[in-house]
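Novice: Need coordinates for the below:
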Amino acid sequence: MKILLIGAVIVDHMMWLDKLPQRGDDVLCKATKSVVGGCAFNVASMLTHLKVPHELCVPVGQGIYANIIKHALQQGGYRYQEDASADNGYCLCLIEQNGERTFITVEGVEGTFKREWLAQINANQYAYIYLVGYQMTGQSGHIIVDWLTQSLHNTTTQIVFAPGPVINAIDETVMDRLFALKPIVHLNRKEILQYTHTTSLTSAMSLLYAKNQNHIVVTLGSEGAAWHQNQQTTFILPVPTQVVDTVGAGDSHIAALMAYLSKGEPWERALQQANRIASAIVGVEGATVDHKTFLKWSINR
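Specialist: Here you go, the predicted model:
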């Protein structure tokens, strides 16, 4: 069965700096690069490398950024939802010398989902349905959770929810309805601590598990990942690497996790593979790599 990715494709403007400027500073940028990105696109790129069938449900508008995105999607053989009311958005990715990234996102047409787009999709044909947090904010969140609640009748289909940094901007009603569908939740340490209003990772996972009643994966950067299920927590060791930048680390991790689970790997093995692939992504510039580079990883790791 395939994986459905519900999210956004945007353009990433990447800027490398020695460090983030303070208010009133004037700093020089060391290098820049503009690429097609967005969580759904980054995940799709990794699923392609791993030879896992998948489809995108992403809006593409009309304008400069939309034209760049259309070209990339057409090259990948993807279908997309057209909406000529606005251009697609973009993200300014500020990357410091230590590889840490800071994002400033300007939302475009990808921030508004329409019911008729989802009505065309049979949710029950997918092994996993991946949801990005940005698309669950505002009215789009209500539309998407309505569709899932009304159309998802296949108990083998799993929702995989990556709320991201906007986790506290999602309407509480949407979150409650989504958690009632028992999604797998994938997020980082900062996000889960902010959502649960606690400073303890163990407590945070227990609090979140009371809501979703399913697997929780928390990425921990250089410390690997934590996996919580049935009130038990397992820590998955990291794969040491030289960090170039952390852009796309979470996207590659969740893509690999879904890919290996869909291939029948047990959870712990799938998470080990996800850690391996995420460590490789942070060792290169940007959130995605070409297939030649990916194959080189497979040989060397």
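Novice: Going by C-alpha atoms from here, please, whenever you check contacts or count neighbours.
Specialist: OK.
Novice: if I look at the residue nearest to Ser206 when sequence neighbours are not counted, how far off is Thr202?
Specialist: If the residues on either side of it in the chain are set aside, Ser206 comes closest to Gln231, at 6.5 Å by CA to CA, 6 or more residues apart in numbering. Note on Gln231: its distance to Thr202, by CA to CA, to the nearest Å, is 10 Å.
Novice: which stretches of the stretch 201-301 of the chain form strands?
Specialist: 216-219, 225-229, 232-236 (DSSP state E, counting those that start in this stretch).
Novice: and the first one, what does it pack onto?
Specialist: So the one you mean is strand 216-219. On a contact count with 3 or more CA pairs under 8 Å, 6 or more residues apart in numbering; DSSP states H and E, strand 216-219 meets strand 184-188, helix 189-196, strand 225-229.
Novice: now what about it, what contacts it?
Specialist: 184-189, 192, 205, 209, 225-229, 250 (CA atoms under 8 Å, 6 or more residues apart in numbering).
Novice: which residues sit in contact with Gly111?
Specialist: Residues touching Gly111, when contacts are defined by CA under 8 Å, 6+ apart, comprise Ala8, Tyr134, Gln135, Ser140.
Novice: Can you tell me which of the residues you listed are buried?
Specialist: Neighbour counting with 16 or more other CA atoms under 10 Å marks Ala8, Tyr134, Gln135, Ser140 as buried within the contacts of Gly111.
Novice: isn't the first one right next to Ile69, touching?
Specialist: Read it as Ala8. No. Under the criterion of CA atoms under 8 Å, Ala8 is not in contact with Ile69, lying 10.4 Å apart.
Novice: closest one to Ile3 among the strands of the stretch 201-301 of the chain?
Specialist: strand 216-219 (18.4 Å; CA to CA).
Novice: can you map out the helices along the protein?
Specialist: 39-49, 64-76, 115-119, 138-151, 172-179, 189-196, 201-212, 249-262, 267-281, 291-300 (DSSP state H).
Novice: What residues sit buried inside stretch 9-21?
Specialist: Under 16+ other CA under 10 Å, the buried positions of stretch 9-21 are Val9, Ile10, Val11, Asp12, His13, Met14, Met15, Trp16, Leu17, Leu20.
Novice: One more, so I can put them side by side:
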Amino acid sequence: MKNKKLVSNKKILILGSAVIDVIINIERLPKAGEDITGVQKGQNVGGCAYNVAKILKHLQIKHDLCVPVGNGPYADIIKSELYNRNQSILIEDTSADNGYSLSLVEADGERTFITVDGIETKWSSSWFENIDIQIYDYIYISGYGFQDANDSGDVILSFIRHKRMDCQLILDPGPRLIGKRFKDEVLKMNTILELNEQEAKALAENEDIFLAVEQLYAVTQNPIIVTMGSKGTLCYTSGKSELVPVQIVKAIDTIGAGDSHTAAFIAGIAAGYELRDACVLANDIASRVVQHVGCCVL
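Specialist: Predicted structure coming up:
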């Protein structure tokens, strides 16, 4: 990589899921009842938390990856991948296999997911017994872990309530967004939001992106980082907004682009970067990821 080496002594916890991504290239999404052809391009270990950890490891930023690993063929693939990457397995539970995601990638690089849930949606408080949350300076969480119809959000929320007050949450709400019964509390836990334009508008329930970030900041009192594709990254804090430009590249596959942006942003602020510089780094890494299949930087 051309970026200067990042140095950080911050303790970072990446909390979430690891699943299998089955990637299929299609010309376009089918209409209801239609049959189209596709080309399978790969079967990779993915999941928001795993992707974030993968990029942090590439950037040589120390962190702990907390994802449940189950029992079954998908779990075996994930376990092997974690071993190969020298990632410690903090949670093992044999009650179910890990889930998988069917990732449909259209000709323009846009992706659509169909997810079959596994052990990563069945969080148990016992999983956290050997994890000392008090040591962490930053904790990454995803909206996927806080869905209204799933009790796992209550378990994770109970755990993060014990973090230090100065520990910052980095929340990626994801396309499903964070469940309404968790939203008010989680957004006020010294939380930085890192999300895309559509998610920001939906989370704020406002179609004007600049008003949306103002509303979200009024709740979090922390920076709001919004990726806006080729328009750049909107960084909003303390009544000031700045659009950080992004390099225009040909997108091959946008799977993991948001995760890689979040990971690089975390790396930047953990290394002491100013917010704008952290966004510049995040834009650079994300632009590299979209030029390859799967969440990777070459």
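Novice: After superposing, what score do the chains get?
Specialist: Overlay of the two chains. TM-score (TM-score structural alignment, normalised by the length of the second structure): 0.93; 286 aligned residues with a CA RMSD of 1.3 Å.
Novice: which residue in the second structure lines up with the residue nearest to Ser206 of the first structure?
Specialist: Under the alignment (TM-score structural alignment), Gln231 of the first structure maps onto Gly239 of the second structure.
Novice: Okay, its match and Thr227 of the second structure: tell me how far apart.
Specialist: Note on Gly239 of the second structure: its distance to Thr227 of the second structure, by CA to CA, is 18 Å.
Novice: can you check Ser152 of the second structure too?
Specialist: Distance from Ser152 of the second structure to Thr227 of the second structure, by CA to CA: 28 Å.
Novice: cool, Cys295 of the second structure as well?
Specialist: Distance, Cys295 of the second structure to Thr227 of the second structure, using CA to CA: 17 Å.
Novice: ditto for Ser101 of the second structure
Specialist: Noted for Ser101 of the second structure: a distance of 23 Å to Thr227 of the second structure, by CA to CA.
Novice: cool, and Ile119 of the second structure?
Specialist: 30 Å.
Novice: Which one of the two is surrounded by more residues?
Specialist: In this view Ile119 of the second structure and Thr227 are compared by other CA atoms under 10 Å, and Thr227 has more residues nearby, 27 against 23.
Novice: what do we get in the first structure for that one?
Specialist: Here Thr227 of the second structure is matched to Thr219 in the first structure, going by TM-score structural alignment.
Novice: cool, and Leu193 of the second structure?
Specialist: Looks like Leu193 of the second structure aligns to Val185 there (TM-score structural alignment).
Novice: residues in contact with the nearest residue to Asn190 of the second structure once chain neighbours are set aside?
Specialist: Residue nearest to Asn190 of the second structure in three dimensions, not counting chain neighbours: Gln168, with 5.2 Å by CA to CA, 6+ apart. Listed by CA under 8 Å, 6+ apart, the contact set of Gln168 of the second structure reads Asp137, Tyr138, Ile139, Met189, Asn190, Thr191, Ile192.
Novice: Surely the fourth one is in contact with Asp166?
Specialist: Looking back up the chat, that one is Met189 of the second structure. No. Look at Met189 of the second structure against Asp166 with CA under 8 Å: they stay out of range, at 9.4 Å.
Novice: So those two - more neighbours on which side?
Specialist: With neighbours defined as other CA under 10 Å, Met189 of the second structure and Asp166 compare such that Met189 has more, 22 against 11.
Novice: separation between the nearest residue to the more buried one once chain neighbours are set aside and Pro223 of the second structure?
Specialist: Nearest non-adjacent residue to Met189 of the second structure, counting by CA to CA, 6+ apart: Leu169, 6.9 Å away. Using CA to CA, Leu169 of the second structure is found at 11 Å from Pro223 of the second structure.
Novice: tell me, what's touching those two both at once?
Specialist: Common contacts of Leu169 of the second structure and Pro223 (CA under 8 Å, 6+ apart): Ile192.
Novice: Please give the number of neighbouring residues around the nearest residue to Val280 of the second structure once chain neighbours are set aside.
Specialist: Closest residue to Val280 of the second structure apart from its sequence neighbours, by CA to CA, 6+ apart: Val244 at 6.8 Å. The local packing of Val244 of the second structure (other CA under 10 Å) involves 17 other residues.
Novice: and if you look at the one 5 residues further on?
Specialist: For Val249 of the second structure, the tally of surrounding residues (other CA under 10 Å) stands at 11.
Novice: Residue in the first structure paired with it?
Specialist: Checking TM-score structural alignment: Val249 of the second structure goes with Thr241.
Novice: and what of Arg276 of the second structure?
Specialist: Aligning on TM-score structural alignment places Arg276 of the second structure opposite Glu268 in the first structure.
Novice: Lys62 of the second structure too?
Specialist: Counting by TM-score structural alignment, Lys62 of the second structure lines up with Pro53 in the first structure.
Novice: I'd say that match and Ala44 touch.
Specialist: No. Look at Pro53 of the first structure against Ala44 with CA under 8 Å: they stay out of range, at 9.4 Å.
Novice: what about the two, which has more around it?
Specialist: Ala44 (26 against 15).
Novice: can you tell me which residues contact the more buried one?
Specialist: Contacts of Ala44 of the first structure by CA under 8 Å, 6+ apart are Leu5, His54, Glu55, Leu56, Ala255.
Novice: and which of these is nearest to Thr149 of the first structure?
Specialist: Looking across the contacts of Ala44 of the first structure and measuring by CA to CA, the closest to Thr149 of the first structure is Leu5, at 16.9 Å.
Novice: And Cys295 of the second structure? What does it align with in the first structure?
Specialist: Matched by TM-score structural alignment, Cys295 of the second structure corresponds to Ala287 in the first structure.
Novice: swap that for Tyr100 of the second structure, please
Specialist: Checking TM-score structural alignment: Tyr100 of the second structure goes with Tyr90.
Novice: so what's the residue lying closest to that match once chain neighbours are set aside up against?
Specialist: Spatially, and ignoring its direct neighbours in sequence, Tyr90 of the first structure is nearest to Val11 (4.6 Å; CA to CA, 6+ apart). With contact taken as CA under 8 Å, 6+ apart, Val11 of the first structure is in contact with Ser34, Val35, Val36, Gly37, Gly38, Tyr65, Ile68, Ile69, Gly89, Tyr90, Cys91.
Novice: and the first one, what does it touch?
Specialist: Looking back up the chat, that one is Ser34 of the first structure. Ser34 of the first structure touches Val11, Asp12, His13, Met14, counting by CA under 8 Å, 6+ apart.
Novice: of the residues you listed, which stay in contact in the second structure?
Specialist: Contacts conserved in the second structure for the contacts of Ser34 of the first structure, using both residues aligned by TM-score structural alignment, their matches' CA atoms under 8 Å: Val11, Asp12, His13, Met14.
Novice: Let me see the contact set for the closest residue to the last one other than its chain neighbours.
Specialist: With CA to CA, 6+ apart as the measure, Cys93 is the residue that lies nearest to Met14 of the first structure, at 4.6 Å, once sequence neighbours are left out. By CA under 8 Å, 6+ apart, the contact list for Cys93 of the first structure reads Asp12, His13, Met14, Met15, Arg101, Thr102, Phe103, Ile104.
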